[in-house]
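*Asks:* Sharing a model that was predicted from the sequence below.
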Amino acid sequence: MDAERAGPPRRPTRQEVADAAGRGLPDVIGPGLRVLFCGYNPGLYSAAVGQPFARRGSRFWPALHGAGLTDRQLRSWESDELLRQGLGITSLSNRATARAAELTSEELVAGVTGLAMKAERYRPRWVAILGVTAYRVAFARPTAVLGPRPEPLGPARVWVLPNPSGLNAHFPLPALTAEFARLRRELDP
């Protein structure tokens, strides 16, 4: 990808971040992934720079590495390396917002159809939903908990992980990493 060769993106201005509202972000996806991570939607900063989990303080990248899912801590612009390690990223909604709470329930539910199509096309072993609240709403499972789910999504198994957003105060980085590690142990028993 061009973004990977270019290195870190230029830091966007406040206006560029604000202007990213509603903008989408390309998936980081390919065939035969070990895990396709699925977030709620892109944040404004990520949409402004065109890379997932792009904020410097993003907990997604340290949790991946700390859990043993990547051989080193990747950065948002290293999507080609992420794919080489058998991991991808998509979203239930591709509408950038400042907070996931700005999404409607209808958007989350509608996102399941697109996610199922991606699972059929790319055939990841696991689809990991990043956020139990998003999973509960999108999949109409109001009592769902973190961990593996019995219902598949096409050929993929489904795992629910905590949302790595820094706004998710219930899961500090060590607890987030521990949940990601549960999935890794399932991948590499």
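*Replies:* Cool, got the structure.

*Asks:* Going by C-alpha atoms from here, please, whenever you check contacts or count neighbours.
*Replies:* Noted.

*Asks:* Sticking with Glu16, tell me its helix or strand.
*Replies:* helix 14-19 (DSSP states H and E).

*Asks:* What helices and strands are in contact with that helix?
*Replies:* For helix 14-19, the elements it packs on are helix 44-49, judged by 3 or more C-alpha pairs under 8 Å, 6 or more residues apart in numbering; DSSP states H and E.

*Asks:* Contacts made by the helix it packs on with the rest, please.
*Replies:* Helix 44-49 is touched from outside by 9-12, 16-21, 23-25, 52-55, 96-98, with contacts defined as C-alpha atoms under 8 Å, 6 or more residues apart in numbering.

*Asks:* Second structure follows, compare the two:
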Amino acid sequence: MTPARRATGPAVPGPAAVPATTGPEPARRRRGTDGGHSPAPADRLPGTVDGPPGRIEVSPGPTRPREPEFRRPDRAELAAAADRTIPDVIDQGLTVLFVGINPGLWSAATGWHFARPGNRFWPALHRGGFTPRQLHPSEQHTLPGYGLGITNMVARASARADELTPAELVTGARTLTDKVALYRPTWVAVVGVTAYRIGFARPKAGFGRQPEPLAGARLWVLPNPSGLNAHFTPQTLGAAFGALRAAVVGDPPPAVG
């Protein structure tokens, strides 16, 4: 039985985020001959082109990010967001499922993944070639139209990822494994090597492709795009995401049938 699709629109609890404009509707998905899903060509976002199943192909498009106006959550609203959860952006048969460590307080207050100003996930996603322009976090619901999704290893929000316990990461790794088995993405990209090492008991794991799959998906580890990670610049983060995209494009899933 195919699991019910989860809502991918930006959930905006309370007054923390009030977009001034409405983003594009999520692209409708159709089942391909390989058993996966791909966006219907008429519904593709500007800048995307058709390609073989499992590939992500992006043609040049505008690079200026869309900047909806919204009120910044205040200190009280951020404090109240601790331990909240936010919905995944997920669908069956995605090309790449990105896995954050856990939501930050900005994400929990707005309902948008990687929402804190200064987080470099969305710029790196564009620099790496996954999107034709830099998306605003409020546009996260459009990601499945590119074959992309977002979830987290640990669901509860915190101010910093280092507030999580090792036991939470181990439990989160098991939950993630079950989720991957259920939704069957082609690739899983864990965004944070330290969390991956602890959660999956791989103390010597490095960045890039991992030798073992995760519930049948090809597994990749990326640097943490948090602004607190001073080891990576926007340029080197973009290059790391670009290396993943090159692997995705160069190693498509085998055709079925």
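*Replies:* Arrived safely. Since we're looking at a predicted model, the values are computed, not measured.

*Asks:* related to what we said a few turns ago, which stretch of the second structure lines up against the helix holding Glu16 of the first structure?
*Replies:* Helix 14-19 of the first structure corresponds to residues 75-80 in the second structure, going by TM-score structural alignment.

*Asks:* Stretch 76-88 of the first structure now?
*Replies:* The alignment of stretch 76-88 of the first structure onto the second structure (TM-score structural alignment) spans residues 137-149.

*Asks:* In what element of secondary structure is the residue in the first structure that Gly238 of the second structure lines up against found?
*Replies:* Aligned counterpart of Gly238 of the second structure in the first structure: Thr177 (TM-score structural alignment). Assigned by DSSP H and E, Thr177 of the first structure falls within helix 173-187.

*Asks:* how far apart are that helix and its match in the second structure?
*Replies:* Mean deviation of helix 173-187 of the first structure relative to the second structure after superposition (mean C-alpha distance after the TM-score superposition for the first structure): 0.6 Å.

*Asks:* list the helices and strands that helix packs on?
*Replies:* For helix 173-187 of the first structure, the packing partners by 3+ C-alpha pairs under 8 Å, 6+ apart come out as helix 60-66, strand 147-153, strand 156-161.

*Asks:* relative to strand 156-161, how tilted is it?
*Replies:* Counting by axes from the mean of the first three to the mean of the last three C-alpha atoms, to 10 degrees, helix 173-187 of the first structure lies at 160 degrees to strand 156-161.

*Asks:* Identify the residues contacting the residue nearest the centre of the second structure.
*Replies:* Most central in the second structure under C-alpha atoms, centre = their mean is Ile150, positioned 3.0 Å from the mean C-alpha point. Contacts for Ile150 of the second structure (C-alpha under 8 Å, 6+ apart) come out as Asp88, Val89, Ile90, Leu97, Phe98, Val99, Gly100, His113.

*Asks:* Considering those, which is situated nearest to Ala181 of the second structure?
*Replies:* Leu97 (12.1 Å; C-alpha to C-alpha).

*Asks:* if I line the two up, what does Arg197 of the second structure land on in the first structure?
*Replies:* For Arg197 of the second structure, the aligned residue in the first structure is Arg136 (criterion: TM-score structural alignment).

*Asks:* next one: Leu222 of the second structure
*Replies:* Using TM-score structural alignment, the partner of Leu222 of the second structure in the first structure is Leu161.

*Asks:* And Ala173 of the second structure, by the same measure?
*Replies:* Ala173 of the second structure maps onto Val112 in the first structure when the alignment is built from TM-score structural alignment.

*Asks:* Its match looks like it's in a helix, true?
*Replies:* Yes. Counting by DSSP: H, G, I helix; E, B strand; the rest coil, Val112 of the first structure is part of a helix.

*Asks:* Hmm, it is touching Phe139, no?
*Replies:* Yes. When contacts are counted by C-alpha atoms under 8 Å, Val112 of the first structure is listed as touching Phe139 (7.2 Å).
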